[in-house]
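Peer 1: My questions concern the predicted model and sequence given below.
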Amino acid sequence: MDEVEVVVAHSERATLRVGDVFLKVDADRARLEAEVEAMSLAPVPTPQIRWHRPPVLALAALPGTTLGRLGGPSTGSPAAWAAAGAAFRELHEAPPPPRPGQAGRSAAALRAQLDAECEQLVAGGVLPADLVTRNRRVAEAALRPWTPAFTHGDLQIAHVFVDGDEVTGIIDWSEAGRGDALYDLATFTLGHEERLDDVLAGYGAEVDRAVIRGWWSLRSLLVVRWLVEHGFDPFAPGCEVDVLRSRG
């Protein structure tokens, strides 16, 4: 009999694995519906939907493995990373969905959220003021106008599967929608800056690297407190706090 593996769980959602099936349980049914819609529209490989009965979505496991994880070593050949970049370009060039995604917040809204978060990080003693100030300055590069694209919105390295040098699928589309394409590229390479050249070689378009660096700082600043409050460790080696420290 297959065992039930808890892949990830917090107060908003949980993912379980039973054999070759993943069960996603989401308290926000609208978000789950949006994930199903995004997978149907995405021009890249996605998991097969076994069944969908809100608040649960059952997905078939993808072949292959991920290219690593945040805080761990990166794996795969340069060609595999380039293949991921090519898949992201295909996604970003597709007609974007009607709804805004995680990467679709306006510069003004992000600036206000970032300023408030930086203040709380310092006031609460979570991070030293100089580290926050330095990364707030770097993050400003991401706060500029952008052309809406079809974005995944949570394109962590653990969400992209490859087999050899071929992308076999991308999972977790709950934050997908219209947004800034460079947010996706930054999320994928967060903590693995040494792979950015390979990803951009496959992406095949001119990219402002200062914006990528800005998103690395911005995203890390915004999630540190949330991660701590939900039982994750952004202070682990190679994770978000180390990303912030690397901006020296």
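Peer 2: Nice, I can see it.
Peer 1: contacts, neighbours, all on C-alpha from now
Peer 2: Will do.
Peer 1: Show me what stretch 177-184 is in contact with.
Peer 2: Contacts of stretch 177-184 with the rest of the structure, by C-alpha atoms under 8 Å, 6 or more residues apart in numbering, involve 38, 92, 96-105, 146-155, 207, 211-212, 215.
Peer 1: Following element in sequence after the top helix by length along the chain, please.
Peer 2: Longest helix in the chain, counting residues (DSSP state H): helix 209-229. Of the helices and strands lying after helix 209-229 in sequence (DSSP states H and E), the nearest is helix 240-245.
Peer 1: which residues are in contact with that following helix?
Peer 2: 131, 135, 190, 191, 216, 217, 220, 221, 224, 234, 235, 236.
Peer 1: try it again with 6 Å
Peer 2: The contact list for helix 240-245 (C-alpha atoms under 6 Å, 6 or more residues apart in numbering) reads 191, 217, 220, 234, 235.
Peer 1: Put this next to the previous one:
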Amino acid sequence: MDEVEVVVAHSERATLRVGDVFLKVDADQARMDAEVEVMSLAPVPTPEILWREPPALAIAALPGTTLGRLGGPSTGSPAAWAAAGATIRELHEAPLPSRQGRAGQDIAALKAELDRECELLVSGGLLPSDLVNRNREVAEAALRPWNPAFTHGDLQITHVFLEDDEVTGVIDWSEAGRGDALYDVATFTLGHKERLDDLLAGYGTDVDLDVIRAWWSVRSLLVTRWLAEHGFDPFAPGCEVDVLKARM
């Protein structure tokens, strides 16, 4: 019998793997409903839904591998990165879903959240003030009006699978909806800035690089404390804190 592998688990949700089946357990039924709906709308490959029995969702494993992980080496050929970029562009140019996603947060609300988080990072002694303040300055470039796109909202490098330089599927759609396209581009290349040009070869170069760099700072500032409090290590080499240090 296959072993049960805990892929990720925290107080909000957990993902388990048994053989070729992933079992997602989510305490928020509305979030699971939204994930299933947006997967049906996405114009890019998504995993097959095997069955659904709240609070669980079973999906089939995808063939292929990812292009790396945050904190680890980036893998794959330039052609594979370009293929990922082309798939992301296809998503962003699709008809808009009705739901607002994580990448579509109101600018004023995002500014307020970012300022609160920066204060907590410093007051709690997690990060030095000069590091936080510098990245808050860089982050400002992302806090501008944007044209809505169909976004994934949590497009980590581990959420896109490829085989023979072709995308076989994109997973974890719980944060998807209308949002800023460059948020997705920045999330996918977080910690792998050396592969940004390869990605843009497929995505297109009509992007503002300062905004992508700004989103690297925004995402790292917003998640560092949460990760540290939930058993993850944002201080590991190549992870969020190193991303912040690269802006100094």
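Peer 2: Structure's in. What do you need? What you see is a predicted model, and the numbers here were worked out from it, not measured in a lab.
Peer 1: sorry, back to before: buried ones only from the contacts of helix 240-245 of the first structure, please, as a ChimeraX command.
Peer 2: ChimeraX command restricting the contacts of helix 240-245 of the first structure to the buried ones, with burial defined by 16 or more other C-alpha atoms under 10 Å:
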select :191,217,220,234
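Peer 1: ok, the contacts of helix 240-245 of the first structure vs residue 25 of the first structure, which is closest?
Peer 2: Nearest to residue 25 of the first structure out of these is residue 234 (C-alpha to C-alpha; 24.0 Å).
Peer 1: Tell me who's in contact with the closest one.
Peer 2: Counting by C-alpha under 6 Å, 6+ apart, residue 234 of the first structure touches 224, 240, 241.
Peer 1: Most neighbours of all these, which one?
Peer 2: residue 240 (26 neighbours; other C-alpha atoms under 10 Å).
Peer 1: can you tell me how far it sits from residue 130 of the first structure?
Peer 2: Between residue 240 of the first structure and residue 130 of the first structure the computed distance is 16 Å (C-alpha to C-alpha, to the nearest Å).
Peer 1: What of residue 243 of the first structure?
Peer 2: Look at residue 243 of the first structure and residue 130 of the first structure: by C-alpha to C-alpha, they are 15 Å apart.
Peer 1: Spatially nearest residue to residue 99 of the first structure (excluding sequence neighbours)?
Peer 2: Spatially, and ignoring its direct neighbours in sequence, residue 99 of the first structure is nearest to residue 177 (5.5 Å; C-alpha to C-alpha, 6 or more residues apart in numbering).
Peer 1: quick one: the longest helix of the first structure to chain centroid distance?
Peer 2: Chain-centre distance of helix 209-229 of the first structure: 11 Å, with C-alpha atoms, centre = their mean, to the nearest Å.
Peer 1: Repeat that for stretch 165-173 of the second structure.
Peer 2: Using C-alpha atoms, centre = their mean, the offset of stretch 165-173 of the second structure from its chain centre is 13 Å.
Peer 1: Identify the residues contacting that stretch?
Peer 2: By C-alpha under 6 Å, 6+ apart, stretch 165-173 of the second structure touches 35, 45, 46, 80, 83, 159, 160, 161, 162.
Peer 1: Go again with 8 Å.
Peer 2: By C-alpha under 8 Å, 6+ apart, the list of residues contacting stretch 165-173 of the second structure reads 35-36, 38-39, 44-47, 62-64, 76-77, 79-81, 83-84, 87, 152-154, 159-162.
Peer 1: The first structure: helices as residue ranges?
Peer 2: Taking DSSP H as the test, the helices found in the first structure are 29-41, 78-93, 107-123, 129-139, 181-189, 196-203, 209-229, 240-245.
Peer 1: Including distance to residue 22 of the first structure, could those helices go into JSON lines?
Peer 2: Shown next, in JSON lines, are those (distance: least, C-alpha to C-alpha, whole Å):
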{"stretch": "helix 29-41", "distance to residue 22 of the first structure": "14"}
{"stretch": "helix 78-93", "distance to residue 22 of the first structure": "22"}
{"stretch": "helix 107-123", "distance to residue 22 of the first structure": "33"}
{"stretch": "helix 129-139", "distance to residue 22 of the first structure": "35"}
{"stretch": "helix 181-189", "distance to residue 22 of the first structure": "22"}
{"stretch": "helix 196-203", "distance to residue 22 of the first structure": "28"}
{"stretch": "helix 209-229", "distance to residue 22 of the first structure": "23"}
{"stretch": "helix 240-245", "distance to residue 22 of the first structure": "27"}
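Peer 1: ok, and which of these has the densest surroundings?
Peer 2: Highest mean neighbour count among those (mean count of other C-alpha atoms under 10 Å): helix 181-189, with a mean of 24.
Peer 1: any idea of the angle the longest helix of the first structure forms with helix 107-123?
Peer 2: If you take axes from the mean of the first three to the mean of the last three C-alpha atoms, to 10 degrees, helix 209-229 of the first structure sits at 50 degrees to helix 107-123.
Peer 1: what's the angle between helix 209-229 of the first structure and helix 129-139?
Peer 2: 130 degrees.
Peer 1: Which strands and helices lie in contact with helix 209-229 of the first structure?
Peer 2: Here helix 209-229 of the first structure touches helix 107-123, helix 129-139, helix 181-189, helix 240-245, going by 3 or more C-alpha pairs under 8 Å, 6 or more residues apart in numbering; DSSP states H and E.
Peer 1: how close does the longest one sit to the second structure?
Peer 2: Once the two are superposed, helix 107-123 of the first structure sits an average of 0.6 Å from its aligned residues in the second structure (mean C-alpha distance after the TM-score superposition for the first structure).
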